[in-house]
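> can you look at this prediction? I've put the sequence above it.
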Amino acid sequence: MKTDSGGRPARTPLSRERVLRAALAVADTGGLESLTIRSLAHELGAKPMSVYYHVANKSEIIDGIVDLVFSEIELPAPDGDWHAGMRRRAASARSVLRRHPWAIPLLQTRTKPGPATLRHHDAVIGSLRSAGFSVAMTAHAFALIDSYVFGFALSESVLPINGPETVTEVATSMIPAGFPDLYPHLIEFTTEHILKPGYDFGAEFDFGLTIILDALSGLAPHGAEGLSGS
């Protein structure tokens, strides 16, 4: 361990990368509303003015940590099976957004995208173009897939049900007691599906993604490739 002249552990110098990583940690712990220059400086063990040496303002910090989130998402190979690549990329995005739920509404709002964001978009577009989709169909496919993935991630982040272990408690508390005749379809759906052992809302992700990718496969020039068995 390095020490300073007084024998104390030497501080790791601040850098833009270290500042953004600390900002990411603050946002993950307390949400984006908890991220301030003061909270960031506290996380770094530094003075607020030291932070400003590496980032101009909070907007620049948000741009930076959104780019870090994009950097964690697996990218499809430019010359690989687009169907399998998009499935992996979608699953990876969902997993990343479960770690960083605060980022969901920000992924498509930043007007100063970083290199990881640009690389991500370029790879997705390149994969779809290599599959033979026209530029217009690539736009349709990209929008459709991301609307589904980001929308599902948002649903998961706000649902009161957090995994199979909370299903029974939450589902039963939401059904009005003493009025089964008023909501027969809801009662049937809840008792015969939601309350079945092992129910997990997250399992719906693969079902919906398969439908979307298989539908897009039928529209691709190489349409027989990559149906749901691949």
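That came through, no problem. Numbering: from 1, shown residues only.
> going forward, measure contacts and count neighbours with C-alpha atoms only.
Fine.
> counting residues, which helix of the protein comes out longest?
Longest helix in the chain, counting residues (DSSP state H): helix 135-158.
> who does that helix touch, helix- and strand-wise?
Where contact means 3 or more Cα pairs under 8 Å, 6 or more residues apart in numbering; DSSP states H and E, helix 135-158 is packed against helix 82-99, helix 115-130, helix 204-217.
> check which element follows it along the chain.
Downstream of helix 135-158, the next assigned helix or strand under DSSP states H and E is helix 167-174.
> sort out which residues of that following helix are buried, please.
Neighbour-count burial for helix 167-174 flags 167, 168 (criterion: 16 or more other Cα atoms under 10 Å).
> contacts for that helix next, please.
160, 161, 190, 194, 195, 199, 200 (Cα atoms under 8 Å, 6 or more residues apart in numbering).
> burial count for the fifth one?
The number of residues packed near residue 195 is 17, by other Cα atoms under 10 Å.
> how near is the residue nearest to it when sequence neighbours are not counted to residue 158?
Spatial nearest neighbour of residue 195, chain neighbours left out: residue 168 (6.0 Å); criterion: Cα to Cα, 6 or more residues apart in numbering. Per Cα to Cα, to the nearest Å, residue 168 is found 17 Å from residue 158.
> with residue 44 instead?
In terms of Cα to Cα, residue 44 sits 30 Å off from residue 158.
> who has more neighbours out of these two?
Counted by other Cα under 10 Å, residue 44 and residue 158 do not tie: residue 44 has more neighbours, with 19 against 10.
> could you find the closest non-adjacent residue to the more buried one?
Per Cα to Cα, 6+ apart, closest to residue 44 is residue 22, 6.6 Å.
> and for the one you found, the neighbour number?
For residue 22, the neighbour count with other Cα under 10 Å is 20.
> contacting residues for it?
40, 43, 44 are the contacts of residue 22 under Cα under 8 Å, 6+ apart.
> doesn't residue 126 make contact with residue 135?
No. Shown here, residue 135 and residue 126 do not form a contact pair, counting by Cα atoms under 8 Å, at 10.1 Å.
> and these two? which has more neighbours close in?
Between residue 135 and residue 126, counting by other Cα under 10 Å, residue 126 is the more crowded of the two (19 against 12).
> SS state for the nearest residue to that one once chain neighbours are set aside?
In space, not counting the residues next to it along the chain, residue 126 is nearest to residue 78; the distance is 5.8 Å by Cα to Cα, 6+ apart. Following DSSP: H, G, I helix; E, B strand; the rest coil, we place residue 78 in the coil state.
> here comes the other one, which I'd like you to weigh against the first:
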Amino acid sequence: MTQLAEAARRVPLNRDRVLRAAITLADQVGIESLSMRRLALELGVVPMALYKHVANKEELLGGMVDTIVGEIDPPVPDAPWKSAVRFRVLSARQVLLRHSWARPVIETRTNVTPAVLGYMDGFAGMFLAGGFSADLTHHVMHAMGSRMWGFTQEVFDDTAGRDENQRPEVTPEVRAAMAQQMAERYPNLLSIAGAAAHDDGSVVGSGCDDQFEFEFALDLLLDGFERLHQEKWTSGADGYRGL
């Protein structure tokens, strides 16, 4: 046994250490491979020792989310609402890019923890501090959806849950045949596919520049919110009727 492992065993086990070890393990092996037994092995303890600090796997996952929420930069004091929101969303995005397992965990949480509620409260607070009405802020939060966490379900996202190393190799001949089929069956999609710069390493969609697309949509939303705020828009008794 290495000296590092022996030293780790001597560090008293507590909830924070368990959660941070779980995050590190998930970063390394993926959330699917994270188990209480494997985590215990990494910490050099028996699995039952973990249950003194987390009741079950669900509580472990919730605690992991709470911990990485703490990595998101806090709101910038006295900043204009639009730049404050943009800064915080992009900070959240960087956190989720560091912890790629976090997106599906956040999406599937059934119990909203105080840390998550605190983040959402602070997020709404940036709009309210910018002079938005409670009514408009309510609809803004719906419109932002998961984007407030730095991710969104993209229209061309065909990579979710797929291991980068498991993607099949595509030869030039196969790619050409696929392009021909696209031209015949889906001419409109083909025409827009080549209309912008592409990034082969994208996590949004095949070849799309995911960071650009995310910021583009975020800025569209923020500009729209600003226009509604300036026009003192309200939802009205009959629901949304447009402008």
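Arrived safely, thanks for sending. Bear in mind that the values here come from a model prediction, so they are computed numbers and not experimental data.
> the aligned residue in structure 1 for residue 88 of structure 2: neighbour count?
The alignment partner of residue 88 of structure 2 in structure 1, by TM-score structural alignment, is residue 89. By the criterion of other Cα under 10 Å, residue 89 of structure 1 has 20 neighbours.
> pretty sure residue 89 of structure 1 is in contact with residue 72, am I right?
No. Taking contacts as Cα under 8 Å, residue 89 of structure 1 lies outside contact range of residue 72: 10.4 Å.
> which neighbouring elements make contact with the helix or strand containing residue 189 of structure 2?
Assessed by DSSP H and E, residue 189 of structure 2 sits inside helix 187-193. Judged by 3+ Cα pairs under 8 Å, 6+ apart, helix 187-193 of structure 2 is in contact with helix 172-185.
> list the buried residues of the helix it packs on.
Buried, per 16+ other Cα under 10 Å, within helix 172-185 of structure 2: nothing.
> do the same with stretch 93-105 of structure 2
Result for stretch 93-105 of structure 2 [16+ other Cα under 10 Å]: buried residues 93, 94, 95, 96, 99, 101, 102, 103, 105.
> need the max-distance pair from those residues.
Maximum pairwise distance in the buried residues of stretch 93-105 of structure 2, criterion Cα to Cα, is 16.2 Å, between 94 and 105.
> which parts of the helix or strand containing residue 42 of structure 2 are buried?
Residue 42 of structure 2 belongs to helix 36-43 when assigned by DSSP H and E. Of all the residues in helix 36-43 of structure 2, those buried under the rule 16+ other Cα under 10 Å are 36, 39, 40, 42, 43.
> the first one contacts residue 50, correct?
Yes. Residue 36 of structure 2 is within contact range of residue 50, at 7.5 Å (criterion: Cα under 8 Å).
> run through who's touching stretch 8-19 of structure 2.
So stretch 8-19 of structure 2 is contacted by 43, 44, 45, 50, 53, 54, 60, 63, 64, 67 (Cα under 8 Å, 6+ apart).
> residue contacts, the most centrally placed residue in structure 1?
Closest to where the C-alpha atoms of structure 1 average out (Cα atoms, centre = their mean) is residue 97, at 2.4 Å. By Cα under 8 Å, 6+ apart, the contact set of residue 97 of structure 1 is 103, 104, 153.
> once you drop chain neighbours, what's closest to the last one?
To tie it back to what came earlier, the one meant is residue 153 of structure 1. residue 94 (5.8 Å).
> same check, this time on residue 51 of structure 1
residue 41 (6.5 Å).
> next, count neighbours for residue 80 of structure 1.
12.
> likewise for the one 10 residues further on?
Around residue 90 of structure 1 there are 24 other residues, counting by other Cα under 10 Å.
> mind listing what it touches?
Per Cα under 8 Å, 6+ apart, neighbours of residue 90 of structure 1: 145, 149.
> one more: residue 196 of structure 2?
By Cα under 8 Å, 6+ apart, the contact set of residue 196 of structure 2 is empty.
> go with 10 Å
208, 209 (Cα atoms under 10 Å, 6 or more residues apart in numbering).
> relative to residue 92 of structure 1, how far out is the nearest residue to residue 76 of structure 1 once chain neighbours are set aside?
Closest residue to residue 76 of structure 1 apart from its sequence neighbours, by Cα to Cα, 6+ apart: residue 85 at 4.4 Å. As judged by Cα to Cα, residue 85 of structure 1 and residue 92 of structure 1 stand 10 Å apart.
> which of the two has more residues huddled nearby?
Set residue 85 of structure 1 next to residue 92 and count neighbours by other Cα under 10 Å: residue 85 wins out with 21 against 16.
> verify the stated contact: that one with residue 125.
No. In this structure residue 85 of structure 1 lies outside contact range of residue 125 using Cα atoms under 10 Å: 11.8 Å.
> got any residues that touch both of those two?
Common neighbours of residue 85 of structure 1 and residue 125, using Cα under 10 Å, 6+ apart, are 76, 78.
> what do we get in structure 2 for residue 176 of structure 1?
Aligned counterpart of residue 176 of structure 1 in structure 2: residue 178 (TM-score structural alignment).
> oh, that last question was meant for residue 41 of structure 1, not what I typed.
Per TM-score structural alignment, residue 41 of structure 1 is aligned with residue 40.
> surely that match and residue 46 touch.
Yes. Counting by Cα under 10 Å, residue 46 is a contact partner of residue 40 of structure 2 at 5.8 Å.
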